[in-house]
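Undergrad: give me the fold of what follows.
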Amino acid sequence: MTAAAKDLDLSVLPPEYRAAFEAQAARVAELEETNQRQEHLIAEMHHALYGKKSEKLNEDDRQLAFEDLEVALAEVEEKKSEQVPGDEKPKRKRVAKRNRGNLPEGLPRIEQVIEPDSLECPCGCGLMHRIGEDRNERLDILPAQCRVIVTVRPKYACRTCTDGITQAPTPPWLIEGGLPTEGAIAHVLVSKYADHLPLYRQSQILARSGIDIHRSTLADWVGVAAFHLRPVVDRLAEHLKTSTKLFMDETTAPVLDPGRGRTKTGFLWALARDDRSWGGDDPPGVVYFYAPGRHGEHAETFLTGFNGILQIDGYPGYNRLTRPARKGGDPVIVAHCWAHARRKLKEIFDRDGSEIAAEGLRRIAEIYAIEKDIRGTRPGQRLSARQTRSDPLVAAFGDWLQAQRLRISAKSRLGEKLAYIHRHWDGLQTFLTDGRVEIDSNSVENLVRPIALNRKNALFAGHDEGGRAWGRIASLIETCKINGVEPFAYLKSTLGAIAADHPKNRIDDLLPWNFQPST
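TA: Presented below is the predicted three-dimensional model:
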């Protein structure tokens, strides 16, 4: 609320005017916040371009920095347009002029003629006749094929009277008046976040086909898509957090820091559900949350509303989730990962062939052999087998662990590895008390590998905002993949549904596991 608005005495206004004033003031405050974010992003872009000579980036670094800054700016602009009532919306410059009218003539063109519902003259004079048409060309992208969709909307008028012209309305587009179809946008998203192609490389690939689409234009498309897909990802996260058992892991997401001319370390936190190993009814899914650091408070924020068992590695940042004072829910029960415990011993064995490490590995292998036997059975059967067969082995391992810690110096490398297992001993036994719990967190580790591949190919995100868009779109793509859904088909369909004003109360229909490909 502005300073002038705060000085007004609203009590003197009639209730209906007071409510309207408060609603308008809230909208102004929201717009001011959006403007501040936009100004901040523009300032960062200018700093990256015109900063001190020592802070200037090389050409490749600048491309990545501008790419994600422009994605963020496009998302802010889309948010601003959504905040303004329909009759007040300004005409937003959706596509750079340099990309208009230069679609190669050799590209295949598919005409979609959209006729009005009726050609009857409103005055009853008979059928209208065609007097012209409007044509729009949008770039559509199919895998390994580019084409131009030409939308033709004939105009009809009556020969007898001059009471009006009939023409079909323009079909809904995600980017109104823009160049790309929803299929083209989906292709760019899959190429960037699944195939690990930065936008400037995609621009180069298109140029080889004679299509001059600048990287900044592609960034605009991604930003608009990221804005409109956010409610779907938020709903996906809500759905996952209704479960009582989830996996969580985090991986680095290097982010460019233009002020210092180098990268800083951000993190993508993966929150996943995968109950397939025991035949759970809930579909698998994953959401990647971006945070500028690895502090446990980020995990606490991302897990707001979740109560139950969390399967994790040994990172101590998760310890705050088990405290009675945990924010956002009850203290979680942690299930630690036996694969991590095994790796500690494997490191020692590979280094010096330790017989103690070899014995630990043998004991863990016996526990894993039981897990292999019961994989795919129902939780009750898994729990019964574990209590009967695994519990004695785990107890014996615990006794062996304590005996070795008394023999080995705590400062030795082996002593440090044994101490690690000891610190997480309670969590390593959680799988013995619940048949739904896995013996390790390998399921979520497999889901952070695509992030690592993208990191390797794209090197880093260009901005914190780019890290958030990265996590958001990767969430949908990876959830598609683990549900056997083709990501391009899903994103094309979902973006088309959003463009057509898909009802907000049916957002669950847009979740990846509910996608039904057209036949």
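Undergrad: going forward, measure contacts and count neighbours with C-alpha atoms only.
TA: Will do.
Undergrad: let me see the ranges of the strands in the stretch 1-150 of the chain.
TA: For the stretch 1-150 of the chain, the strands defined by DSSP state E, counting those that start in this stretch cover 109-113, 129-142, 145-157.
Undergrad: dump these into CSV; add distance to residue 166 as well.
TA: Formatted as CSV, the strands of the stretch 1-150 of the chain follow (distance: least, C-alpha to C-alpha, whole Å):
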stretch, distance to residue 166
strand 109-113, 14
strand 129-142, 9
strand 145-157, 5
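Undergrad: for residue 255, find the nearest of those strands.
TA: Between residue 255 and those, the tightest spacing by C-alpha to C-alpha is seen for strand 129-142, at 29.6 Å.
Undergrad: ok, residues contacting the closest one?
TA: The contact list for strand 129-142, computed with C-alpha atoms under 8 Å, 6 or more residues apart in numbering, reads 103, 146-159, 178-184, 187.
Undergrad: which stretches in the stretch 51-200 of the chain count as helices?
TA: Assigned by DSSP state H, counting those that start in this stretch, the stretch 51-200 of the chain shows helices spanning 59-83, 182-193, 199-207.
Undergrad: between the top helix by length along the chain and helix 59-83, how many degrees?
TA: Across the chain, the longest stretch assigned as helix under DSSP state H is helix 15-50. Computed by axes from the mean of the first three to the mean of the last three C-alpha atoms, to 10 degrees, the angle separating helix 15-50 from helix 59-83 equals 170 degrees.
Undergrad: how about this one, so we can line them up?
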Amino acid sequence: GEEVTEILEHKPGETYVRRIERPKYAIKPIVVEENAENEQNEEEAPAIRVAPMLLLPLPRSNAGPSMLAELIMNKYFYHLPFHRQISMFKMIGVRLPASTVNGWFQGSSDLLRALYNRLKEKVLETDYIQVDESTIPVINNQKHKTTKAYLWMVRSVMDNLIFFHYDKGSRAQRVVVDLLKDYQGAVQTDGYEAYSIYERKKGVLLLGCWAHARRKFSESLAEDKTGVEYALAQIAKFYQVEKMADEQELDHEQRAELRKRLAYPIMRAFEKWVEEYYPKALPGGRMSRALAYTYNLFMRLSRYHLDGR
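TA: Now for the predicted structure:
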């Protein structure tokens, strides 16, 4: 018999130099006979012929497509900054200057621009999207420190396609107005006032988000335990309806009907409670803000029962 021991090992990915050899050929010069004046023409310089260069991603660069893909995937998928990747390559004997890598990255981003534009088109062609804006630290070269900027996210819910939009770090309303100027369909957002313009735009249905409303109440638990627990219990009933629809494997139309029959009456009663409870909440407190947030957006929050998606 024998004893077998299996050991998990690792072999680093291969980095290699690919040689492209293109032979050069010189056409032999043609010797011309003496002309009528018995003068011999000078021989023509030989013509050089070489095979055309293979198509490479970046002009005047020795970076192959696999190397560029590796750098970008590591940066955005595995969150490895370039300076760490440069150190990792150095350990296997490949020295890459930071300026070179940054140049490769800029060129690769330009190559991906067409793909980004097509992704943006596909997302905005759908009739149900979610939009949100998140903070991102951006280095200010003049101040020599990071400043808070905003990155907009737009998601096609049913296709699970996402694109990000950056406009000098701005969160102003003009950014989303320009971004969605031709959009038609449902737009789901939080309560940021910039989106309110779509309440009056023809062909656009503005939806709220119960997760945001619920979070406002959760953050008020220490201030008003009784009121918050009641509010969370009512919101939990909406999620129970969704769980029921999942268990019954309902399609979108059946799910909308279930929401209309079970969730909508609870929402109407909850809206009335929010209105009546608001005067009892501490003015300016967390609970007061949670109630005001929910009440002001209640029309958007209740619209989810119209469509099972």
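Undergrad: now the TM-score, please.
TA: Overlay of the two chains. TM-score (TM-score structural alignment, normalised by the length of structure 2): 0.83; 282 aligned residues with a C-alpha RMSD of 2.5 Å.
Undergrad: start and end residues in structure 2 for the longest helix of structure 1, please.
TA: Under TM-score structural alignment, helix 15-50 of structure 1 corresponds to no residues of structure 2.
Undergrad: just checking, what packs against that helix?
TA: helix 59-83 (3 or more C-alpha pairs under 8 Å, 6 or more residues apart in numbering; DSSP states H and E).
Undergrad: quick one: map residue 155 of structure 2 onto structure 1.
TA: Using TM-score structural alignment, residue 155 of structure 2 pairs with residue 272 in structure 1.
Undergrad: excluding chain neighbours, what is closest to that match?
TA: residue 286 (4.2 Å; C-alpha to C-alpha, 6 or more residues apart in numbering).
Undergrad: on the three-state scheme, that neighbour is what?
TA: Three-state assignment for residue 286 of structure 1 (DSSP: H, G, I helix; E, B strand; the rest coil): strand.
Undergrad: who touches residue 468 of structure 1 in this structure?
TA: Residue 468 of structure 1 makes contact with 289-291, according to C-alpha under 8 Å, 6+ apart.
Undergrad: and the gap between it and residue 63 of structure 1?
TA: Distance, residue 468 of structure 1 to residue 63 of structure 1, using C-alpha to C-alpha, to the nearest Å: 18 Å.
Undergrad: so what's residue 291 of structure 1 closest to, chain neighbours aside?
TA: Residue 291 of structure 1's closest residue in space is residue 267 (C-alpha to C-alpha, 6+ apart), at 5.4 Å.
Undergrad: got it, and residue 203 of structure 2?
TA: Per C-alpha to C-alpha, 6+ apart, closest to residue 203 of structure 2 is residue 184, 5.2 Å.
Undergrad: residue 179 of structure 1 too?
TA: Per C-alpha to C-alpha, 6+ apart, closest to residue 179 of structure 1 is residue 138, 4.5 Å.
Undergrad: which residue lines up with that neighbour in structure 2?
TA: For residue 138 of structure 1, no residue is aligned by TM-score structural alignment.
Undergrad: that older thread, secondary structure element for the counterpart of the residue nearest to residue 203 of structure 2 in structure 1?
TA: Matched across to structure 1, residue 184 of structure 2 falls on residue 307, judged by TM-score structural alignment. Residue 307 of structure 1 is part of no helix or strand when elements are defined by DSSP states H and E.
Undergrad: counterpart of residue 259 of structure 2 in structure 1?
TA: Aligned counterpart of residue 259 of structure 2 in structure 1: residue 386 (TM-score structural alignment).
Undergrad: any idea how far the helix or strand where the match of residue 155 of structure 2 lies is from the chain center?
TA: Residue 272 of structure 1 is part of strand 262-273, with elements assigned from DSSP H and E. Distance of strand 262-273 of structure 1 from its chain centroid, counting by C-alpha atoms, centre = their mean, to the nearest Å, is 12 Å.
Undergrad: also stretch 124-133 of structure 2?
TA: That offset, for stretch 124-133 of structure 2, works out to 12 Å (C-alpha atoms, centre = their mean).
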